[in-house]
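Trainee: This is a predicted model, with the sequence first.
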Amino acid sequence: MSQENQPKIVEAFTDGGCRGNPGVGGWGVLLRYGAVEKRFYGAEAHTTNNRMELMAAIMALEKLTRPCTVRLTTDSKYVQQGITEWIHDWIRVNWLRKSRPIMNVDLWQRLHAAAQRHHVEWCWVRGHQGHRENDIADALANQAMDEFLQSSTQH
């Protein structure tokens, strides 16, 4: 198959972080389709690092307006292993562990639903190791936290 006839892949690079855990958190997403890149970010007042990592992956998939083949790269083993390994058991036991909902069940269910619309390859990269796109996603998450903290001190 020639290069022109191969289906294009949307590449998504995600990161989340928190200042304090729990504390102010932010998530960042870099989406790339061919030569086009788009960046998204957001923040929450009282959250955890894991919730922000999940939110980044959710937002990456929810920003896509039609079903796609997606290569999603995260520096979170929690997200990568959760969505590829642990989720099958969580669904089987109705999202419970020891009669209580698993941690962050709302976001895991949302991520699972978002992933169902696409064909997703879940990739992991070590964070803070000079990976260009991961560094951009990290910078976006930090920008979100900075802007959130700046706006909350101005009121």
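Mentor: Nice, thanks for sending it over.
Trainee: C-alpha from now on. contacts and neighbour counts both.
Mentor: Fine.
Trainee: OK, contacts around residue 75?
Mentor: Counting by Cα atoms under 8 Å, 6 or more residues apart in numbering, residue 75 touches 14, 15, 124, 125, 126, 127, 134.
Trainee: let's go with 6 Å and repeat that
Mentor: Contact partners of residue 75, counting by Cα atoms under 6 Å, 6 or more residues apart in numbering, are 124, 125, 126, 127.
Trainee: Outside of whichever strand or helix holds residue 137 itself, list whatever touches it.
Mentor: Per DSSP states H and E, residue 137 falls inside helix 132-153. For helix 132-153, the external contacting residues (Cα under 6 Å, 6+ apart) are 14, 15, 16, 26, 27, 28, 29, 30, 41, 42, 43.
Trainee: Take this one as well and set it beside the first:
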Amino acid sequence: MKAHYTMTSQVTLYTDGACSGNPGPGGWACVLLYNELRRRISGYEQYTTNNKMELTGVIKGLESLTRPMPVLIITDSQYVKNGFTEKWLENWQKNGWKTKSGKPVKNIELWMQLSLLQRKHHLSWQWVKGHSGNEYNDMCDELARNAIIKKNGIDEKF
């Protein structure tokens, strides 16, 4: 039976990124939870940074949704969470994609993608301490690290 998404339903999206060296080979991962549905997705980049992988995990998770949804994003990345909750993204856009000090925003192309996705979905954010025993955050961490080792990602229900 195909799932029916409504605006009263919420997806929980766990994300993580990893890098072997910074910069270096990287992996990203996300786990999506919706009612009884469970999906995990990961991917690999040959040369990247940890922050790019953290952002990519969120982007890929949101892009996998087939219609607008309320989404609770749970991440261990203060960088990603604060981009939204501390209004960094909003301020960068107002300042022509410049930081307070007038420098270009790092990872601008990824932040722009997230800005577009934010308009499609209703996002809320929660930070979780990494490597703290949170089942799905730990799963994302393992998936991201495995993507680096295998130089390949996955997309599967579990």
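Mentor: Noted; the coordinates are in hand. Please read these numbers as outputs of a predicted model, since none were measured by experiment.
Trainee: And the TM-score between them?
Mentor: Once superposed, the chains reach a TM-score of 0.88 (TM-score structural alignment, normalised by the length of structure 1), with 144 aligned residues with a Cα RMSD of 1.4 Å.
Trainee: from the contacts of residue 75 of structure 1, which ones fall inside strands?
Mentor: residue 124 (DSSP state E).
Trainee: Turn the contacts of residue 75 of structure 1 into a markdown table, including distance to residue 97 of structure 1 and neighbour count.
Mentor: Conversion of the contacts of residue 75 of structure 1 to a markdown table gives the following (distance: Cα to Cα, whole Å; neighbours: other Cα atoms under 10 Å):
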| residue | distance to residue 97 of structure 1 | neighbour count |
| --- | --- | --- |
| 124 | 26 | 15 |
| 125 | 28 | 15 |
| 126 | 29 | 12 |
| 127 | 29 | 14 |
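Trainee: How about the helix holding residue 137 of structure 1, which residues are buried there?
Mentor: By neighbour count on 16 or more other Cα atoms under 10 Å, the buried set for helix 132-153 of structure 1 is 133-146, 148-149.
Trainee: same question, stretch 20-33 of structure 1
Mentor: Those would be 24, 25, 26, 27, 28, 29, 30, 31, 32, for stretch 20-33 of structure 1 by 16+ other Cα under 10 Å.
Trainee: ok, the third one - contacts?
Mentor: Same thing as residue 26 of structure 1. Residues counted as contacts of residue 26 of structure 1 (Cα under 6 Å, 6+ apart) are 16, 17, 42, 43, 52, 141, 144, 145.
Trainee: How about the second one?
Mentor: Listed by Cα under 6 Å, 6+ apart, the contact set of residue 25 of structure 1 reads 17, 18, 43, 44, 47.
Trainee: For the closest residue to it other than its chain neighbours, the count of nearby residues, please.
Mentor: Closest residue to residue 25 of structure 1 apart from its sequence neighbours, by Cα to Cα, 6 or more residues apart in numbering: residue 18 at 4.0 Å. Neighbour count for residue 18 of structure 1, taken as other Cα atoms under 10 Å: 25.
Trainee: On the three-state scheme, residue 18 of structure 1 is what?
Mentor: Three-state assignment for residue 18 of structure 1 (DSSP: H, G, I helix; E, B strand; the rest coil): strand.
Trainee: Give me the residue at the spatial middle of structure 2.
Mentor: residue 58 (1.6 Å; Cα atoms, centre = their mean).
Trainee: how about that residue, what's its match in structure 1?
Mentor: The alignment partner of residue 58 of structure 2 in structure 1, by TM-score structural alignment, is residue 57.
Trainee: Equivalent analysis for residue 156 of structure 2, please.
Mentor: In structure 1, no residue is paired with residue 156 of structure 2, using TM-score structural alignment.
Trainee: All set now, cheers.
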